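Trainee: coords below, sequence missing:
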């Protein structure tokens, strides 16, 4: 339910005029889902273990279908609660603005005043009727909206892709668990191949859903279209999440077939053939992840916050797709230990090299930051001309006549004139937190795979699924401290309360902190492995 409530961020952004901060508040709900995953997926993994041990894998299929259905019902509930959560978003944004940080806002929630504020945000689901066709966007006799004298046709391609993406996203991890039961000797490979299915959803969201929704949001913020258009869009996106959840029952068998084929293929590859590929891909992933900082600079320059973040989602999509290539390869490395082709001790130095690749990628991201800012600026203008169609933009990039424009975005590496003395312009706590976030996040999957290699029997699958314990800690820290502060600084700069230089300083220091974070991850790796092993043993004893 909470996963689909990010749609409420858009109407809240329109009403508060703080787009980046609204999206940061939505990350809090995402944080809760990640926290739930600390227990949800590993517990499901225990059910898989029981099914494998009993030899009754078919019953697992039926149980997972019930989980898919519950996801659809959660999406329905979140759709009905859209007015309530939009009000919660607005109240949260106002509270962060007054208190100065997400952490202070969250600490105030358990108080009597905080609880009253939450109850004060309750809204009737009947308000959705006005969202579906608000009075100020109802067609006039001329077939036009009153506020703009232009008809607002819902982008049905966007809505259709949203339904498809939700249907696919719902079943990715669940299908991987089912396949891990069918191939117990290749369990780690199968579990980590959930992203193979989810990547189809990520492509749909990043290319066909988010960019168009972002352009509509930015246009409403700037007054180029009425806010009612965003309400209509949010209404249908929320409803589409429910429909997509139901369709997950039909995409589930197909997802199982796709992951099964990939598991068989990867499971028989040799360990040494793939590790240098993994290291190289990790360099690319971490480099592109750094472009999120460039997007904030570009958002201030262009005043198109939502569009800048939507373009970043394309870079994030590339990192997700790349991760879906190398994460299962790492899983197959762990499975080679199960099959006796390697030992757990042999994996440790290889994983150290993978972490080193993250350091190199972050350094490249720092050096290329000015170039990526120019790319974002150019892409935002191009996307506006194409009515938010990211697919059209990417298609045009395949034409040679546009290659010169990409090359013109090249800039020499620089720190935008940022000096060490500029540290005084920024909160120190969130810069330090960023170092730990990166340090933890880099090793999440690696530590889980190493822990799975050191364990035997049914606990190995549980350990692999416990990567969410490590990554969840990073997500929580990022959602509470790093992202909200960065979003607040970005919004303040967009609204003229801060200078562009302060945002540039933030981006530079966060990137340098990320480099330190990848170095720190080398020190955190072994303790993280031990934590996951302990967690797997505890879950094994409890369930």
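Mentor: Happy to help now that I have it. Computed from a prediction, not measured in an experiment: that's the story for all the values here.
Trainee: switch to C-alpha atoms for all contacts and neighbour counts from now on
Mentor: Will do.
Trainee: Can you report how many residues neighbour residue 241?
Mentor: Using other Cα atoms under 10 Å, the number of residues around residue 241 comes to 31.
Trainee: here's the one I want to compare it with:
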């Protein structure tokens, strides 16, 4: 396996873990009572994720350009998607630990009001000691205590579809370039054909529902227990949706290549 692919796997692992942990930020915001501050602090992690994406796409595109005729391309892309799914599972197990660490970070930021100071504090002896003390193992009761009848099943389904499309859409345009090498640039520019549906689902259905539910918990209209169950459900649908991307990756790539040939 080439160094390029190994780097892509590592970057994608980081991106997927951060994406999974993102679901729990609303729960941290509710528990700390600092929802806006919570999202402001989480933007630091999102910056890491966006930076990883910035490096991942060119590396993967360059690899495909150099190995366009390789029969192993599909296997490599499937491996990347599988690693993404595994990272989502790892992220799910890290949520209890992340919530403790992140709650402390939010409270510290509320006092210091400085992201640089927060980062420096995180690597201080006190910060490292607190991170060690925050390590927590998920407990079985987190799942068994969920009231499944109260879960927003339609929203979980939308999230499943959205994640599957976004995961496949991140790689399908790049692979489509190997199907139609002469239209590689066009294929890369057509990624919105795949991601557009996911963006619509997220913007119109998923994010508004979670935002309303967050406000309902703050206002006492929804219990924190039900909200926690919803977050766990969202994480579960993300994991399943990520692996489901294996089924639509190839069709999505051929759809992009087809459109690229006829526009």
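Mentor: In hand now; what should we look at? This is a predicted model, so every value here is computed, not measured.
Trainee: Give me the TM-score for this pair.
Mentor: Superposed pair, TM-score by TM-score structural alignment, normalised by the length of the second structure: 0.94. Supporting alignment: 263 aligned residues with a Cα RMSD of 1.7 Å.
Trainee: could you pull out the helices for the stretch 1-150 of the first structure?
Mentor: Under the criterion DSSP state H, counting those that start in this stretch, the stretch 1-150 of the first structure contains helices at 9-16, 19-54, 58-80, 82-99, 102-108, 112-119, 128-132.
Trainee: deepest of these, which one?
Mentor: Across the helices of the stretch 1-150 of the first structure, averaging neighbours per residue (mean count of other Cα atoms under 10 Å) puts helix 9-16 on top, at a mean of 24.
Trainee: What residues in the second structure pair up with that helix?
Mentor: Helix 9-16 of the first structure falls opposite no residue of the second structure when the two are matched by TM-score structural alignment.
Trainee: returning to what we had before: in a markdown table: the helices of the stretch 1-150 of the first structure, plus distance to residue 273 of the first structure.
Mentor: Below are those laid out as a markdown table (distance: least, Cα to Cα, whole Å):
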| stretch | distance to residue 273 of the first structure |
| --- | --- |
| helix 9-16 | 45 |
| helix 19-54 | 29 |
| helix 58-80 | 34 |
| helix 82-99 | 49 |
| helix 102-108 | 45 |
| helix 112-119 | 55 |
| helix 128-132 | 54 |
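Trainee: Out of the ones you listed, which gets nearest to residue 318 of the first structure?
Mentor: The minimum distance between residue 318 of the first structure and the helices of the stretch 1-150 of the first structure falls on helix 19-54, with 20.5 Å, by Cα to Cα.
Trainee: Hmm, residue 524 and residue 440 of the first structure touching each other?
Mentor: Yes. With contacts counted by Cα atoms under 8 Å, residue 440 of the first structure reaches residue 524, the gap being 7.2 Å.
Trainee: more crowded one of these two?
Mentor: residue 440 (25 against 17).
Trainee: Could you find the counterpart of that one in the second structure?
Mentor: Per TM-score structural alignment, residue 440 of the first structure is aligned with residue 165.
Trainee: residues touching its match, list them.
Mentor: With Cα atoms under 8 Å, 6 or more residues apart in numbering as the criterion, the residues that contact residue 165 of the second structure are 194-195, 197-198, 245, 248.
Trainee: repeat that for 7 Å
Mentor: 194-195, 198, 245 (Cα atoms under 7 Å, 6 or more residues apart in numbering).
Trainee: Repeat that for residue 99 of the second structure.
Mentor: Residue 99 of the second structure makes contacts with residue 28, as judged by Cα under 7 Å, 6+ apart.
Trainee: which residue in the first structure lines up with residue 63 of the second structure?
Mentor: With TM-score structural alignment as the criterion, the equivalent of residue 63 of the second structure in the first structure is residue 333.
Trainee: And residue 6 of the second structure, by the same measure?
Mentor: Using TM-score structural alignment, residue 6 of the second structure pairs with residue 276 in the first structure.
Trainee: burial of that match, as a residue count?
Mentor: Taking other Cα under 10 Å as the neighbour definition, residue 276 of the first structure ends up with a count of 15.
Trainee: quick one: which helix or strand includes it?
Mentor: Applying DSSP states H and E as the criterion places residue 276 of the first structure in helix 271-289.
Trainee: Same question for residue 382 of the first structure.
Mentor: With the criterion set as DSSP H and E, the secondary-structure element containing residue 382 of the first structure is helix 369-385.
Trainee: any idea how far that helix is from the chain center?
Mentor: Helix 369-385 of the first structure sits 21 Å away from the centroid of its parent chain (Cα atoms, centre = their mean, to the nearest Å).
Trainee: go on, stretch 207-217 of the second structure?
Mentor: For stretch 207-217 of the second structure, the distance to the chain centre is 19 Å (Cα atoms, centre = their mean).
Trainee: repeat for stretch 53-71 of the second structure
Mentor: For stretch 53-71 of the second structure, the distance from its own C-alpha centre to the chain's C-alpha centre is 21 Å (Cα atoms, centre = their mean).
Trainee: Kindly provide the distance from the counterpart of residue 390 of the first structure in the second structure to residue 263 of the second structure.
Mentor: With the correspondence set by TM-score structural alignment, residue 390 of the first structure lines up against residue 115 in the second structure. Taking Cα to Cα, to the nearest Å as the measure, residue 115 of the second structure falls 47 Å from residue 263 of the second structure.
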